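Enquirer: What shape does this take:
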Amino acid sequence: MKHRYSDKEAGTAAWFRSAAESGNAYAQFNLALLYKRGKGVEQDEQQGFVWMRRAALAGIAFAQNHLGAMYYNGCGTPRDDAEAVYWFRMAAGQGDASAQQNLGLMYRKGRGVPKSDDMALTWFGRAAEQGVASAQTLLGEAYAQGLGTQRNFPLALAWFRKAALQGDATAQLNLGLMYRRGHGVLQSDTQAVAWYRQSAAQGHAAAQRHLGVAYAEGRGVTVDLERACSWLRRAAEQGDVDARFNMGVMLANGYGVPKDEARALEWYRGAATAGHVLAQYNLGTMYAHGRGVERDPGQALEWYRKAAEQGAANAQFNVGVIYANGHGVARDETRAVAWYRHAAEQGDASAQNNLGVMLANGQGVPQDDVEAVRWYRKAAEQGHPLAQYNLGGMYNSGRGVEQNAVLSYMWISLAAEAGDETASANRKLMGKRLTREELGSAELMTRRWHEAHRA
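Expert: Okay, the predicted model is just below:
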């Protein structure tokens, strides 16, 4: 379908063409823009490139910057980062602030030039000093993150504020985050929310998400789950991955909206497909337990594995459980041990206990009581009742550790106090076999363990 334009637009294009063909560089630039936008002429990016290049060769700085952008984006010409850098540099050298910012971005990304945060900082600084809000934001981010310079929160705050006061949405969000974290300024959730709100009103997805979370958690505002959900949905609908995950949480639990696990599943899926590790884990759990969808062990394993491969300990544990029990997959104790070990090494108490069981029984791994005790102890010290019971059993039988009835009673007692019924029954039997002195020692050790682990 051809673009329809007015007689006035056509007349303007004809005037610019006449002047451009006579060598007027400014007319060449404007004619190039008309071709790029299809105003008064049929849209033709290649013709736009031809006329933009003529204006750039005539030394017009803003034409040089536009030409650099056309090379960068492959607009009317094949994409060429080196050519983009050349033209950005030509315009930046003439003081064009937009080109200075663009050149800084090329250095930041390592596009067409070797990556250099130092050079990026220099060019961002030149554009920022000319009042370009987006460059001021980029300069603030460099100071906040220590890119090309030492981290300097007060300077970051100053540049964010300059840009925020000009209405830059990203700067407003960043300023809000500075207040939230107390970076370079007195911590204030109220001020954070005020800046989030300004950015969110402009449609900035991350700001909408942060504002939604603030309403959900009552940080700087009164808790309002309906408003939280409203802002999170706006961010999620723009594709914000964390907001998609949060919408899944809200719907799965009925926070601010009627509980709807089927819809929660879809929001989790959107975030999980984009690589969000918690969404992958939650999606796996939905399939594992048939929440919002038919129970599907195969899908559960697939999503747990994706999260596990990103290092999520709870997902690694669940993958281990699936392989150990053969849920939706052939039973494979060797793989189960490997996944338990990954999670156990990250401190997951359930995985530490299960790894201890596999070692104690020689399942998927050579039998090793000493190693079993080591992993039981790690989990038991975290308060894992089953690991406490298992460790008590090892002390009772003298497996992997010197037999000690007092320590056995202590660990089994801790498991019993945590609600383990088997441990409670065994504690009664063991108590009858201990002397009064041994029982007193065990009870004292139990109290001291609680005191040491009260936090």
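Enquirer: C-alpha from now on. contacts and neighbour counts both.
Expert: OK.
Enquirer: Let me know the secondary structure of residue 187.
Expert: The three-state assignment at residue 187 reads coil, by DSSP: H, G, I helix; E, B strand; the rest coil.
Enquirer: What about it, how many residues nearby?
Expert: By the measure other Cα atoms under 10 Å, the count of residues near residue 187 is 15.
Enquirer: In contact with it, which residues?
Expert: Residues in contact with residue 187, defined by Cα atoms under 8 Å, 6 or more residues apart in numbering, are 178, 179, 180, 181.
Enquirer: Kindly recompute the last result at 10 Å.
Expert: Residue 187 makes contacts with 177, 178, 179, 180, 181, as judged by Cα atoms under 10 Å, 6 or more residues apart in numbering.
Enquirer: Equivalent analysis for residue 381, please.
Expert: With contact set as Cα under 10 Å, 6+ apart, residue 381 has these partners: 349, 387, 388, 411, 449, 453.
Enquirer: now these: which count as buried?
Expert: With neighbours counted using 16 or more other Cα atoms under 10 Å, the contacts of residue 381 contain these buried positions: 349, 387, 388, 411, 449.
Enquirer: Same list (those) but as CSV, adding distance to residue 194 and secondary structure.
Expert: Output for these, formatted as CSV (distance: Cα to Cα, whole Å; DSSP: H, G, I helix; E, B strand; the rest coil):
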residue, distance to residue 194, secondary structure
349, 41, helix
387, 48, helix
388, 49, helix
411, 52, helix
449, 47, helix
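Enquirer: to compare against the first, here's another:
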Amino acid sequence: MKRLHFYLVPIVIAVAVLVSSGVKNPRLLEVLADAGSSHAAYRLGQHHNDEQDGKTYNPDIALAWFERAAEAGSLDAMHEIGLLHLSGAVDKPSFETGHRFVLTAAEAGHPNAMYTLAFLFEIGMVATRNSSEAERWYLKSLEQGVEEAQIGLYRLHLENQETFGPFKSAKAFKELRKLADKNDAYALLTIGNAHIEGYGVPKNPAKGLALIERAAETMPFAAHFVIAEFHFLGRGEKVEYHKALRHLIMASKHGSPSADLNIGVMYEHGLGVEKDYVKAARYYRKALEQKNLGALTALGILHRNGTGVTQDYDEANRLFHEAADIGLTGGSANVGWMQLHGWGMPVDREKGLVLIETAADEKDYFGTFYMALLLEEGEFVDQDRERALELYRVSADRGNPLARVALRRLGKQI
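Expert: Below is the predicted model:
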């Protein structure tokens, strides 16, 4: 056995030399991976995870290679596995799985995983929103040389003055202002949003919008979507759906699946455009093809209601369950709504209410609206119109058009 191990030494050395020399031939990389090279397996994962190469791009094949590399301890591969799940790129994504791999890689010292984990804590995706934890991980990744973490840290301090205090908030604004003066798109978006929301500065929506419009020159994908949201939610003087739609179309042309999802919403509800359920379904499918997982619930609702598509409770439930299994609270809320009414499944009011209440507690777009409906009418729960009004407002702030209709019906200002 010792002689066999000694015999393998030249092979191990050869594998190391070939991989480190930048071998790109997939067949040779497969040979090296089969010989035990975790780096070759990782490189194969990268090969199949390149969206620019339409011939080789296949996230599920990439995932399989990354998993092999991760089993051998590759932190790079663990981080990539996390990103594939969190972005919904693979066939059966799981936010929980994605978070677990990112957390494991970050705790083991992977700089970019630290940055990703910080962002997850900042926005409350999968992990509970925790500004202090987000700061800790941004600082760790910054110490490891991840330059992007600096703007993330500035944004965190600026938008959470109640947690970090006025000094950090003011310093963040000052540094972001310097970057914005150099036309840094991320800084322009962050400073613009600060003026719109009043983070660390007096509210000035017009000034904020002007800064975001500057960002559109170099980052149209994101900036046009933010401008659309500004007009859709009426962050200025009033809601302007036609302007929102125009900017969503521009964002869509630059490849934004989130824009496609929201164009679908506008066609579904007739906002700034004639109501057209067929077009709504088309845009939802387009968004879903581009891995915008929010389109699962949107398309499911069309199937539930039979608008723009054939009414099909089974298909609606399939889409809602898929969204819930991934970790989307909107999926869980809609599963609950179906259980509550026994649409395509046996009635289970207890489970249905739990799912809706849980989603509402997390301020979900759908959960808050469904819970508000139940509380307003006293259906399945004790009537509480004051709480219903609060939840309608939360849902409307999240952009739910039906919640806005409910508020207008109740004579309340949006």
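Enquirer: hmm, back to that, give me the buried subset of the contacts of residue 187 of structure 1.
Expert: Buried members of the contacts of residue 187 of structure 1, scored by 16+ other Cα under 10 Å, are 177, 178, 179, 180.
Enquirer: Give me the subset of those residues that lies in helices.
Expert: 177, 178, 179, 180 (DSSP state H).
Enquirer: can you tell me which residue in structure 2 aligns to the first one?
Expert: By that I understand residue 177 of structure 1. Here residue 177 of structure 1 is matched to residue 265 in structure 2, going by TM-score structural alignment.
Enquirer: Surely that match and residue 278 touch.
Expert: No. With contacts counted by Cα atoms under 10 Å, residue 265 of structure 2 stays clear of residue 278, the gap being 11.5 Å.
Enquirer: Stretch 353-368 of structure 1 corresponds to what range in structure 2?
Expert: Counting by TM-score structural alignment, stretch 353-368 of structure 1 has no counterpart in structure 2.
Enquirer: For the match of residue 177 of structure 1, give me its contacts.
Expert: Going by Cα under 10 Å, 6+ apart, residue 265 of structure 2 touches 259, 271, 275-277, 279-281, 283-284, 295, 298, 399-401.
Enquirer: Can you go through those and name the buried ones?
Expert: In those, the ones that pass as buried (16+ other Cα under 10 Å) are 259, 271, 276-277, 279-281, 283-284, 295, 298, 399-401.
Enquirer: Looking at those, which one is closest to residue 391 of structure 2?
Expert: Using Cα to Cα, residue 400 comes nearest to residue 391 of structure 2 of those, at 11.2 Å.
Enquirer: Check the gap between residue 209 of structure 2 and residue 151 of structure 2 for me.
Expert: 20 Å (Cα to Cα, to the nearest Å).
Enquirer: Those two - which one has more neighbours?
Expert: residue 209 (25 against 18).
Enquirer: any idea which element the more buried one lies in?
Expert: Element membership for residue 209 of structure 2, per DSSP states H and E: helix 205-215.
Enquirer: The helix or strand following that helix vs structure 1 - mean distance after superposition?
Expert: Next in sequence after helix 205-215 of structure 2, counting helices and strands by DSSP H and E, comes helix 220-232. When structure 1 is overlaid, helix 220-232 of structure 2 sits 1.6 Å from its aligned residues on average, using mean Cα distance after the TM-score superposition for structure 1.
Enquirer: start and end residues in structure 1 for helix 220-232 of structure 2, please.
Expert: Using TM-score structural alignment, helix 220-232 of structure 2 lines up with residues 132-144 of structure 1.
Enquirer: Centre of the chain to that stretch, how far?
Expert: 22 Å (Cα atoms, centre = their mean, to the nearest Å).
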